[in-house]
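>>> Coordinates only, no sequence provided:
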């Protein structure tokens, strides 16, 4: 389906709001000086709209010494380059997802192709418990969960360093009044392209016992392989991770 865009002014407003108000950076910014917050917002906002790389944005924040024919750049935040990269990554992710959501909303409704939202997590060994459980979950246009109980909360990024994406949950061709079958598509994974419908839990079932133990931890992996818990059970009803002790108390009490 063809997706309509949204106005530049509206996207600019989304960018400005998402930079500081978007989780998970909101609490961090609440402790910072207003001047640093204002400057950071401007640098990231401009970098995002101009398509700058993370490294280019970070350099403007922490600065760099003159080298060769490259002039010195004076930074304005007293933080490590690593911390700055993390801040920039999360802020840009928040802004990018916020901009996408505006496009999805503009294409929803009775005549639009978007009927809700879904999360796509990364299929590899670095994905967190939160995003393992949230992978391929869907919500309606009112952000109510569909076929599961995990809350939307603030959406992506769901944690520092989050790589997950918010995508539109599209109507099928027949829901749009077109009597044709859906086109088979794929998604990326650690192993290469896999069916687009594959979620993290199903993907993990196809990995070795050693990989599963390393990813989940031996205790949780054992509960999961025995069918005592599912990937959804790794989180509570508020979307927060549960410890092994909590999982045993809930699902495998003595």
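Thanks, I have the structure now. Computed from a predicted structure; not experimentally measured.
>>> CA atoms for contacts and neighbours, from now on please.
Noted.
>>> Go through the protein and flag its longest helix.
helix 81-106 (DSSP state H).
>>> What is it packed up against?
helix 8-21, helix 34-50, helix 54-62, strand 165-170 (3 or more C-alpha pairs under 8 Å, 6 or more residues apart in numbering; DSSP states H and E).
>>> who's in contact with residue 169?
Applying C-alpha atoms under 8 Å, 6 or more residues apart in numbering to residue 169 gives the contacts 114, 115, 116, 117, 118, 138.
>>> Now do the contacts for residue 137.
By C-alpha under 8 Å, 6+ apart, the neighbours of residue 137 are 118, 119, 145, 146, 148.
>>> Show the buried residues in those.
118, 119, 145 (16 or more other C-alpha atoms under 10 Å).
>>> quick one: which of those residues is nearest to residue 189?
residue 119 (15.0 Å; C-alpha to C-alpha).
>>> how far away is the nearest residue to that closest one once chain neighbours are set aside from residue 61?
Leaving aside its chain neighbours, residue 119 sits nearest to residue 166 (4.8 Å; criterion: C-alpha to C-alpha, 6 or more residues apart in numbering). Taking C-alpha to C-alpha, to the nearest Å as the measure, residue 166 falls 27 Å from residue 61.
>>> Comparison target below:
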């Protein structure tokens, strides 16, 4: 992508003789190398998807943010999961911004996007729509329309606490706060003190 030659890429990986080969990727820790590779691959994949969407714009009605349904997904990606955007990245039915987009939102971003195609009839084909598909989660397949918040609501208390913290986990279970209520309308994670002032009744119900 950067136009480097084979020799330049090899130098980046192995390092340079002048520095005793200590400045190459092979001399870095496994975790750091994994982070670099995951980020680079996700970024390149995101660019490829964008080009695909542009080439098929007449078939695509909107884009859907798809985050990974597991315990490692970032707070930024959790709130965006399942949300729809126009093909030029404007929010549809919400106000959470696209920012850099899935795969590029942050370091090691694992989110992706999926095109929502126009209906058969919008495309001039007299057919009913196909039934909704499934999506993957850390525990197996779940309905395609299940968002991260919906998925988390069905998880055991220990998992909920691991993702949002013990206080917010208890607020979900006993204070009856929905996952989305831990964020501002623009998808920003709300500080607990601010949350307490805004939702004092939920804290009271949860005994917090």
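Thanks, I have it. This one's a predicted model, so the numbers in the text were calculated from it and none came from an experiment.
>>> Can you calculate the TM-score here?
In this superposition the chains share a TM-score of 0.77, using TM-score structural alignment, normalised by the length of the second structure; 192 aligned residues with a C-alpha RMSD of 2.9 Å.
>>> returning to what we had before: compare the contacts of residue 169 of the first structure with the second structure and list the overlap.
Compared against the second structure with both residues aligned by TM-score structural alignment, their matches' C-alpha atoms under 8 Å, these retain 114, 115, 116, 117, 118.
>>> Filter the residues you listed down to just the ones in strands.
114, 115, 116, 117, 118 (DSSP state E).
>>> Now do the contacts for the counterpart of the third one in the second structure.
So that's residue 116 of the first structure. Matched to the second structure by TM-score structural alignment, residue 116 of the first structure sits across from residue 62. Contact analysis of residue 62 of the second structure by C-alpha under 8 Å, 6+ apart lists 84, 85, 86, 87, 115, 116, 117.
>>> Distance check, the residue lying closest to the fourth one once chain neighbours are set aside against residue 75 of the second structure.
Excluding the flanking residues, the one nearest residue 87 of the second structure by C-alpha to C-alpha, 6+ apart is residue 62, at 5.6 Å. Per C-alpha to C-alpha, residue 62 of the second structure is found 23 Å from residue 75 of the second structure.
>>> Nearest residue to the residue most central in space within the first structure in space, please, no chain neighbours.
With distances taken as C-alpha atoms, centre = their mean, residue 164 lies nearest the centre of the first structure, 3.0 Å away. Residue nearest to residue 164 of the first structure in three dimensions, not counting chain neighbours: residue 121, with 4.4 Å by C-alpha to C-alpha, 6+ apart.
>>> For the one you found, which residues are in contact?
By C-alpha under 8 Å, 6+ apart, the neighbours of residue 121 of the first structure are 127, 131, 132, 134, 135, 136, 163, 164, 165, 200.
>>> Looking at those, which is nearest residue 55 of the first structure?
residue 163 (17.0 Å).
>>> The second structure: which residue goes with that closest one?
With TM-score structural alignment as the criterion, residue 163 of the first structure pairs with residue 110.
>>> What count of nearby residues applies to its match?
When neighbours are defined as other C-alpha atoms under 10 Å, residue 110 of the second structure has 22 of them.
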